[in-house]
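1. the sequence and its predicted three-dimensional model are supplied below.
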Amino acid sequence: MVLAACEPAREKGTLRIGSSPTGVPFSFVDPATNDLTGSMIDMAMAVTEAASIPVDTAITPFSALISSLLTHRIDLIAAAMLRTPEREKIVAFSKPLYEYGGGLVVHRDAGPFADLRAVRRLRVGAQVGTRFTDQLTEAGVANVATYESLADVMRDLDHGRLDAGYGDAPVLAYQLRVRPREKLRLAAEFVSPGKEALCLIMRRHDPALARIDAAIERLRPARLAQIRTQWGLT
């Protein structure tokens, strides 16, 4: 495992996968091995193996993933970064691996919260650089605090510094499942603005993208579905 800030020279033909360490269950660092793991890492490894592309990995902050890709410090992003029209202008997205929307975590006795309009007057935490900060702005939520990770959002929400936390629904659900917080709940009544595609991300015009897409098509019916199920993604 290497850090994006001090990566060694890669072997010729090796594709470097960059991913953030804070996106459980999509990508995170296993404390026992200090290696990247998670559903996106497993799917990226399965896809690149099927495409016969050798890889290594680099731990990269979420907010630095696209800039690291564009400056050739990494070659592929495997993280909880949704496909959006704005991002499609500067990077290339593979065929979808998974689709999901936003989730809202609130204090247990608060609500109901049918949609983002219900939190317009509240202080809401979200992860910096994500599609979900854009959705909050589009919904007219003015008091938004941004954090490096959703774990940080959950901490401040649990301590009463926030009224709500908004972000990747599978990440929030996973965190509450593995570490229940008595004061908080994932708002079951909440309806996300919509689902968006989660893909592998590469530089535009990268010739390896066609091989990646072909491998995804071959693996989608069985192997990729199996990986998602193993990580509790339905």
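-> Structure's in. What do you need? Numbering: from 1, shown residues only.
2. all contacts plus neighbour counts: C-alpha atoms, from now on.
-> Will do.
3. start and end of stretch 69-76, how far apart?
-> 7 Å (C-alpha to C-alpha, to the nearest Å).
4. before we move on, what SS does the most centrally placed residue in the chain have?
-> Central residue of the chain (C-alpha atoms, centre = their mean): A80, 1.3 Å from the mean position. Under DSSP: H, G, I helix; E, B strand; the rest coil, A80 falls in the coil class.
5. list the contacts of it.
-> 23, 26-27, 40, 168, 198 (C-alpha atoms under 8 Å, 6 or more residues apart in numbering).
6. one more pass at 7 Å, please.
-> 23, 26, 198 (C-alpha atoms under 7 Å, 6 or more residues apart in numbering).
7. any idea where the helices of this structure begin and end?
-> 39-50, 65-70, 85-88, 131-138, 150-158, 169-178, 208-219, 225-230 (DSSP state H).
8. of those helices, which is nearest K95?
-> helix 208-219 (5.7 Å; C-alpha to C-alpha).
9. tell me the angle of the closest one relative to helix 39-50?
-> Interaxial angle, helix 208-219 versus helix 39-50 (axes from the mean of the first three to the mean of the last three C-alpha atoms, to 10 degrees): 100 degrees.
10. pull the residues that contact helix 208-219.
-> So helix 208-219 is contacted by 47-48, 50-51, 94-95 (C-alpha under 7 Å, 6+ apart).
11. okay if I get the contacts of A80 as a markdown table plus neighbour count?
-> As requested, the contacts of A80 are exported to a markdown table (neighbours: other C-alpha atoms under 10 Å):
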| residue | neighbour count |
| --- | --- |
| G23 | 26 |
| F26 | 27 |
| L198 | 22 |
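12. which one of these is nearest G129?
-> For the contacts of A80, the nearest to G129 is G23 (12.9 Å; C-alpha to C-alpha).
13. list the contacts for the closest one?
-> If you count contacts by C-alpha under 7 Å, 6+ apart, then G23 has 80, 171 around it.
14. can you rerun that using 10 Å?
-> G23 makes contacts with 29, 37-40, 62, 79-81, 149-151, 168, 170-172, 175, as judged by C-alpha atoms under 10 Å, 6 or more residues apart in numbering.
15. and the comparison structure, right after this:
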Amino acid sequence: MKLKLIAACAAALVMAAATPVFAQDPIKVGITTTGVPFTFVDTATQKPTGAMVDLASAIAADTGDSATFEITAFSALIPALTTGKIDLISAGMFATEERRQVVEFSTPVYTYGDAMFVAAANPENYTIEELNGETVGAQIGTTFADTLQKLGTFSEVKLYDSIADIMRDVKLGRIKAGFGDQPIIAYQISQNPDLGIRLVDGYKPLKQGEVSLAVAKDNPQLLEKVNASIAKLKESGELAKIFAKYGL
């Protein structure tokens, strides 16, 4: 009887070993390449990098998951999330009430406001009021673009796909000034002094916002895991180190 029991146990172990173990699908993280230093592609390695890329990787490591990064235009990040093409947005995205209508946001990880920039050869430090009737630029899909349009004081708020495109037109004099994420503009100027633009001194941000990661409304389990990991990273000081690495 004991021999039969041992044989049965051995057979069960063999079957268990032969049963394939299916790896959990990686978390598909949506990023944009235009959000230096939050999200961009390292020209040396051609791999996604940046503070929000490192943060998503740290969260995945904490939860025991793996992460793959899907490069997406900023304005297409939320549609990609709501249609299931990605599982998580980790970019320099503000958690606004309008966006909360369609996605769920994590606890905040960073706070900043907008900046105004002009051509490096332009010595004027404009106020918003002094740009009345001028053409200015902002990135499509950003809260800054919405705020500028609502002011109704410009001849046009020209919308661009990327901050790099705004910088080009400001440098060439096609538009009077550009608006964008302060840390992104400041980082790019510091990395490339010959960029041909400069930040306007004394400019007061129109809006400040809190950067958060986003998940689909039908995925509360992922949101819970993300928030738990963020709490751990804040407590350990690792979150601050991630942002400090990129001058944030």
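-> Sure, I can see it. These numbers were taken from a predicted model, which means no experiment stands behind them.
16. switch the helices of structure 1 over to JSON lines; also include mean neighbour count.
-> JSON lines is the format used below for those (neighbours: other C-alpha under 10 Å):
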{"stretch": "helix 39-50", "mean neighbour count": "21"}
{"stretch": "helix 65-70", "mean neighbour count": "19"}
{"stretch": "helix 85-88", "mean neighbour count": "11"}
{"stretch": "helix 131-138", "mean neighbour count": "18"}
{"stretch": "helix 150-158", "mean neighbour count": "20"}
{"stretch": "helix 169-178", "mean neighbour count": "18"}
{"stretch": "helix 208-219", "mean neighbour count": "18"}
{"stretch": "helix 225-230", "mean neighbour count": "15"}
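17. closest one to K12 of structure 1 among the ones you listed?
-> That would be helix 208-219 among the helices of structure 1, by C-alpha to C-alpha, at 14.0 Å.
18. follow-up on the earlier one: just tell me what the residue nearest to the centre of structure 1 corresponds to in structure 2.
-> In structure 2, the residue paired with A80 of structure 1 is G92, using TM-score structural alignment.
19. likewise R177 of structure 1?
-> Checking TM-score structural alignment: R177 of structure 1 goes with S190.
20. in contact with its match, which residues?
-> R198.
21. cool, A80 of structure 2 as well?
-> By C-alpha under 10 Å, 6+ apart, the neighbours of A80 of structure 2 are 30, 70, 72-73, 86-89, 216.
22. change it to 7 Å
-> With C-alpha under 7 Å, 6+ apart, A80 of structure 2 has these contacts: I86.
23. next: P21 of structure 1.
-> Applying C-alpha under 7 Å, 6+ apart, the residues contacting P21 of structure 1 are 27-29, 36, 59, 61.
24. kindly recompute the last result at 10 Å.
-> Each residue near P21 of structure 1 by C-alpha under 10 Å, 6+ apart is listed here: 27-30, 34-38, 58-62, 79, 149.
25. just give me the closest of those to G103 of structure 1.
-> S149 (14.5 Å).
26. please identify which of the helices of structure 1 is closest to R123 of structure 1.
-> Across the helices of structure 1, closest to R123 of structure 1 is helix 150-158 (C-alpha to C-alpha), at 9.7 Å.
27. residues in structure 2 aligned with the closest one?
-> So helix 150-158 of structure 1 sits over residues 163-171 in structure 2, by TM-score structural alignment.
28. mean deviation (superposed) between the matching stretch and structure 1, please.
-> Superposed on structure 1, stretch 163-171 of structure 2 shows a mean distance of 0.8 Å to its aligned residues (mean C-alpha distance after the TM-score superposition for structure 1).
29. list the contacts of that stretch.
-> Residues from elsewhere that reach stretch 163-171 of structure 2 (C-alpha under 10 Å, 6+ apart): 34-36, 117-122, 136-140, 158-160, 172-181, 184-185, 188, 195-198.
30. tell me which of those residues fall in strands.
-> Using DSSP state E, the members of the contacts of stretch 163-171 of structure 2 that fall within strands are 117-119, 136-139, 158-160, 177-181, 197-198.
31. can you say which of those are buried?
-> Neighbour counting over those (16 or more other C-alpha atoms under 10 Å) leaves 117-119, 136-139, 158-159, 177-181, 197-198 as the buried ones.
32. and which of those residues is nearest E238 of structure 2?
-> Nearest member of these to E238 of structure 2, counting by C-alpha to C-alpha, is D181, at 23.4 Å.
33. counterpart of that closest one over in structure 1?
-> Under TM-score structural alignment, D181 of structure 2 pairs with D168 in structure 1.
34. pretty sure that match contacts F132?
-> Yes. D168 of structure 1 lies in contact with F132 (C-alpha atoms under 10 Å); the separation is 7.7 Å.
35. list residues touching both of these two?
-> With contacts taken as C-alpha under 10 Å, 6+ apart, D168 of structure 1 and F132 have 82, 101-103, 126 as neighbours in common.
36. got a winner among those for most neighbours?
-> Most neighbours among the shared contacts of D168 and F132 of structure 1, by other C-alpha atoms under 10 Å: A126, with 27 neighbours.
37. counterpart of that residue in structure 2?
-> Matched by TM-score structural alignment, A126 of structure 1 corresponds to A138 in structure 2.
38. ok, that match to Q191 of structure 2 distance?
-> 21 Å.
39. what do you get for I59 of structure 2?
-> 28 Å.
40. likewise for K245 of structure 2?
-> From K245 of structure 2 to Q191 of structure 2 the distance is 14 Å (C-alpha to C-alpha).
41. got it, and K207 of structure 2?
-> Distance from K207 of structure 2 to Q191 of structure 2, by C-alpha to C-alpha: 25 Å.
42. before we move on, what about I166 of structure 2?
-> I166 of structure 2 is 17 Å from Q191 of structure 2, by C-alpha to C-alpha.
43. now swap in G152 of structure 2 and tell me
-> 34 Å.
44. what about the closest residue to V2 of structure 1 other than its chain neighbours, neighbour count?
-> In space, and not counting its chain neighbours, V2 of structure 1 is closest to A58: 4.9 Å by C-alpha to C-alpha, 6 or more residues apart in numbering. A count of nearby residues for A58 of structure 1, using other C-alpha under 10 Å, gives 23.
45. one step back: okay if I get the contacts of helix 208-219 of structure 1 as JSON lines plus distance to D213 of structure 1?
-> Below are the contacts of helix 208-219 of structure 1 laid out as JSON lines (distance: C-alpha to C-alpha, whole Å):
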{"residue": "V47", "distance to D213 of structure 1": "9"}
{"residue": "T48", "distance to D213 of structure 1": "10"}
{"residue": "A50", "distance to D213 of structure 1": "11"}
{"residue": "A51", "distance to D213 of structure 1": "9"}
{"residue": "S94", "distance to D213 of structure 1": "6"}
{"residue": "K95", "distance to D213 of structure 1": "6"}
